[in-house]
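Colleague: got a sequence here, can you model it:
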Amino acid sequence: MKILYEDSIPHGHDYFSQLGEARSYPMGTNPAEWLSDCGYLAIRSTTRVDEALLRQAGQLQMIATATAGTNHMDIPAIEQHNIAWRDAGGCNAVAVAEYVVSVLLNARRQKQLDLDRITVGIVGAGHVGTALSRLLGALNISYVLNDPIREQQGDNRHFVSLDEALRCDVVTLHVPFTTTGEFATANLIGADQLNHLSSSQLLINACRGEVIDETALKQRLQSADAPVVVLDVFNREPDIDTELLPLIWLASAHTAGHSVEGKVRGTQMVYEQFCEHANVTRQLALEDFLASPLPVDFTPRDPSMEALGWDEISELLLSIYDVAEDDRDFRNAMAQGESFARIRKQYRVRRECNSYTLRLTGVVSEGILRQLTGLGFILETL
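Modeller: Modelled structure (predicted):
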């Protein structure tokens, strides 16, 4: 079993050498020259799989991307060559959901939002939208879901129209980028939708840049009563329009999902997919590559309360992940001439809440315990 994998895939050698002869290729290069006798190809979004590449892959049986999106893969061409393919959908869902929560807590810190009174419109109820809805539920923040495809497929959750979602205090986008079909998402948020958003609303895009019409967005942001905007993604990455940066509140280099757990989870999923295709027994698990949960001593100010107050929640969650740090680092790096791709590649180490064990002292109410568990923490009572 010969496996070729992009060298940016975390623990790629550890995972894939367990299955057979594994060789890496440098991120950002074309792997075609190494594909002639390769049976399995593991990639990330920096590798474009198209017809030209596939013509060099005479023995290729399967391609898997260790990322949630597949826009870098020409799926019809792959299928025409009778090559199996898979993605790592959901690998970074928790990380992106925690990114949105960090944005909300920053908005509260800046007195832009009263989290007890807002409603969040989640556009896209897939892996990320679902993970986000769970976190918002744990925080008792009201939300609505918009996803016409899942609604048509019989998903039994309650859905609202896009127009209704766009009337919420916060609108956060979590759809795949698609250009065809009844519910194509290219330029889903165009001039008309942007013109109906006001300065009291917050718009977050952490899915794909092309979901928003950036030309219309730039115009709207330079007009009166413009909404507050947070962008983790941009059109034409990595060659982004830097003129947008002074116009938006928070910006980052497509790193909303770049937690340690999210990236290693993607590798684990590809490894398992290769095992299944090759009918090989899995030997490795995610826990083999993640450090033990990090201990944190935490004592609620009033352990008898049914839920933590916003000050406590903010102190806890922002101490673990504060999106304002990403914004600062991103803007500083861009000002110093760093490339978007390099900033993304050198992103800092970031852990998810599920990598922390909260060590609680004394008796804590069931409500607080449920809330902390709902946020993903491991709990230990001392």
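Colleague: all contacts plus neighbour counts: C-alpha atoms, from now on.
Modeller: OK.
Colleague: from residue 229, how far out is residue 92?
Modeller: For residue 92, the distance to residue 229 (CA to CA, to the nearest Å) stands at 22 Å.
Colleague: more neighbours, those two?
Modeller: Neighbour totals were compared for residue 92 and residue 229, and residue 92 leads with 26 against 21 (other CA atoms under 10 Å).
Colleague: thought residue 98 was touching residue 132?
Modeller: Yes: with contact defined as CA atoms under 8 Å, residue 98 counts as touching residue 132 (7.4 Å).
Colleague: how about the helices in the stretch 251-382 of the chain?
Modeller: Here the stretch 251-382 of the chain has its helices, by DSSP state H, counting those that start in this stretch, at 260-278, 310-320, 323-335, 340-345, 366-374.
Colleague: a markdown table for those helices, including distance to residue 236?
Modeller: Shown next, in a markdown table, are the helices of the stretch 251-382 of the chain (distance: least, CA to CA, whole Å):
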| stretch | distance to residue 236 |
| --- | --- |
| helix 260-278 | 23 |
| helix 310-320 | 30 |
| helix 323-335 | 16 |
| helix 340-345 | 11 |
| helix 366-374 | 36 |
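Colleague: quick one: closest of those helices to residue 137.
Modeller: For the helices of the stretch 251-382 of the chain, the distance to residue 137 is smallest for helix 366-374, at 8.1 Å, taking CA to CA.
Colleague: would you mark the buried spots in that closest one?
Modeller: Counting neighbours by 16 or more other CA atoms under 10 Å, one finds that the buried residues in helix 366-374 are 367, 368, 369, 371, 372, 373, 374.
Colleague: quick one: contacts for the fifth one?
Modeller: Taking CA atoms under 8 Å, 6 or more residues apart in numbering as the contact definition, residue 372 lies against 138, 379.
Colleague: second chain to compare with the first, below:
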Amino acid sequence: MARKKPLVVVTRKLPDTIETRMRELFDARLNVEDTPLSQAQLAEAVAVADVLVPAITDRIDAEVLASAGPNFKLIANFGNGVDHIDVAAAMARGITVTNTRGVLTEDTADMTMALILAVPRRLTEGAAILTQDDGFWPGWSPTWMLGHRIWGKRLGIIGMGRIGQAVARRARAFGLQIHYHNRHPLPPQVEEELEATYWDSLDQMLARMDILSVNCPHTPATYHLLSARRLKLVRRDAYIVNTARGEVIDESALARMIETGELAGAGLDVFEREPAVSPKLLKLARAGKVVLLPHMGSATVEARIETGEKVIVNIQAFMDGHRPPDRVLAAML
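Modeller: Model (predicted):
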């Protein structure tokens, strides 16, 4: 007799190839309309499911997990970050949590590098000029639309994990000098390969960099890591790029300092209260002071398919009685 397929509830629309494979392997309930589930709907899902496949838009908190049914044993997250999941509450109930480590590294590093280029060189300002007034522009001039070169500048990377290191490799090719702050220094051979300078003091690094790139995860320890106090340490002519999580930066303080000229500008792909974007940041974007993107760092076809494939592998391993390859442990948080 064939084993009963596990009931897998998927909270958002996934690539067709992934959804098709899930239907083949599992009793998969899909969200073909891609409408975000409410907290009540998430609670209903964990009450009946064996597995939940949430995304970053779903808040899986202790209240949702309190509704977990007797068969609910796995949260197979679609994505790397798990700050939207109360992992401690899940573990306390014997629920395993997995993520999809490593899939988004190169795509997010590409987007980080794009913002590092876009902000000092005023790319979005220039592009906007050609889409206004029927494409009229005054023509080339020696003093028009001047930005700043990045070659020879110092890049400070906050968080030197997979993505931070991938950013460093790209940035070196653009002539940037690599500096970084991390909980621990990199192994000497990696540091030598990247020609990277380690700062154990974040405050000291912030005061010396031309460009700062936020590439650390959002955890209780990194909430507002770039606080109003720390932002005041940053040089007035420096730029800040964030492709990690919006909560790592005090967004209100950042906007205020750019508005008053205490910071040169910023490139942001993430926001503190997504999907809401601060009106102050929108105003600064219209003025050409910041570049804003709608959380596109990992938005490639390849990344979404690879992420889905990892989710499937984690579910299969768990259901076969094996340890999932991407299990999230308390020590990782």
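Colleague: from the buried residues of helix 366-374 of the first structure, which is closest to residue 234 of the first structure?
Modeller: Residue 234 of the first structure lies nearest to residue 374 out of the buried residues of helix 366-374 of the first structure, by CA to CA, at 31.0 Å.
Colleague: not counting sequence-adjacent ones, nearest residue to that closest one?
Modeller: residue 138 (5.2 Å; CA to CA, 6 or more residues apart in numbering).
Colleague: which parts of the second structure are helices?
Modeller: Applying DSSP state H to the second structure gives helices spanning 16-25, 39-48, 62-65, 87-92, 105-118, 123-129, 162-173, 188-194, 202-206, 228-231, 251-259, 279-286, 301-319.
Colleague: tabulate those helices (TSV), appending distance to residue 270 of the second structure and mean neighbour count.
Modeller: Below are the helices of the second structure laid out as TSV (distance: least, CA to CA, whole Å; neighbours: other CA atoms under 10 Å):
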stretch	distance to residue 270 of the second structure	mean neighbour count
helix 16-25	26	15
helix 39-48	22	18
helix 62-65	25	17
helix 87-92	22	17
helix 105-118	11	21
helix 123-129	17	15
helix 162-173	15	20
helix 188-194	26	13
helix 202-206	20	19
helix 228-231	17	17
helix 251-259	10	19
helix 279-286	12	16
helix 301-319	18	19
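Colleague: for residue 156 of the second structure, find the nearest of the ones you listed.
Modeller: Taking CA to CA, helix 202-206 is the member of these nearest to residue 156 of the second structure, at 7.0 Å.
Colleague: thought the residue nearest to residue 374 of the first structure was touching residue 371?
Modeller: Yes: using CA under 8 Å, residue 138 of the first structure makes contact with residue 371 at a distance of 5.2 Å.
Colleague: common neighbours of these two, please.
Modeller: Listed as contacting both residue 138 of the first structure and residue 371 by CA under 8 Å, 6+ apart is no residue at all.
Colleague: out of the helices of the second structure, which is closest to residue 149 of the second structure?
Modeller: For residue 149 of the second structure, the closest of those is helix 105-118, at 8.7 Å, according to CA to CA.
Colleague: which part of the first structure matches the closest one?
Modeller: On the first structure, the counterpart of helix 105-118 of the second structure by TM-score structural alignment is residues 93-106.
Colleague: equivalent analysis for stretch 246-261 of the second structure, please.
Modeller: Stretch 246-261 of the second structure corresponds to residues 209-224 of the first structure when matched by TM-score structural alignment.
Colleague: and that stretch, how far out from the chain's middle?
Modeller: Chain-centre distance of stretch 209-224 of the first structure: 22 Å, with CA atoms, centre = their mean, to the nearest Å.
Colleague: and the end-to-end length of it?
Modeller: Terminal residues of stretch 209-224 of the first structure lie 23 Å apart, using CA to CA.
Colleague: what of stretch 71-79 of the first structure?
Modeller: This stretch, stretch 71-79 of the first structure, spans 15 Å end to end (CA to CA).
Colleague: same deal with stretch 314-331 of the first structure?
Modeller: End-to-end distance of stretch 314-331 of the first structure: 24 Å, with CA to CA as the criterion.
Colleague: pull up the aligned stretch in the second structure for that stretch.
Modeller: Under TM-score structural alignment, stretch 314-331 of the first structure corresponds to no residues of the second structure.
Colleague: name the residues of that stretch that are buried.
Modeller: Result for stretch 314-331 of the first structure [16+ other CA under 10 Å]: buried residues 314, 317, 318, 321, 322, 323, 324, 326, 327, 329, 330, 331.
Colleague: with stretch 110-125 of the first structure instead?
Modeller: So, applying 16+ other CA under 10 Å, buried residues of stretch 110-125 of the first structure: 113, 115, 119, 120, 121, 122, 123, 124, 125.
Colleague: and stretch 36-45 of the first structure, by the same measure?
Modeller: Residues of stretch 36-45 of the first structure classed as buried under the neighbour-count rule (16+ other CA under 10 Å) are 37, 38, 39, 40, 41, 42, 43, 44, 45.
Colleague: residue in the second structure matching the third one?
Modeller: Using TM-score structural alignment as the criterion, residue 39 of the first structure maps onto residue 50 of the second structure.
Colleague: residue 281 of the second structure: what's it in contact with?
Modeller: Residue 281 of the second structure makes contact with 255, 290 under the criterion CA under 8 Å, 6+ apart.
Colleague: and the counterpart of it in the first structure, how far is that from residue 215 of the first structure?
Modeller: Superposed on the first structure with TM-score structural alignment, residue 281 of the second structure falls opposite residue 244. For residue 244 of the first structure, the distance to residue 215 of the first structure equals 10 Å [CA to CA].
Colleague: same deal with residue 319 of the first structure?
Modeller: Residue 319 of the first structure is 36 Å from residue 215 of the first structure, by CA to CA.
Colleague: and what of residue 137 of the first structure?
Modeller: With distances taken as CA to CA, residue 137 of the first structure is found 35 Å from residue 215 of the first structure.
Colleague: before we move on, what about residue 38 of the first structure?
Modeller: Going from residue 38 of the first structure to residue 215 of the first structure by CA to CA gives 43 Å.
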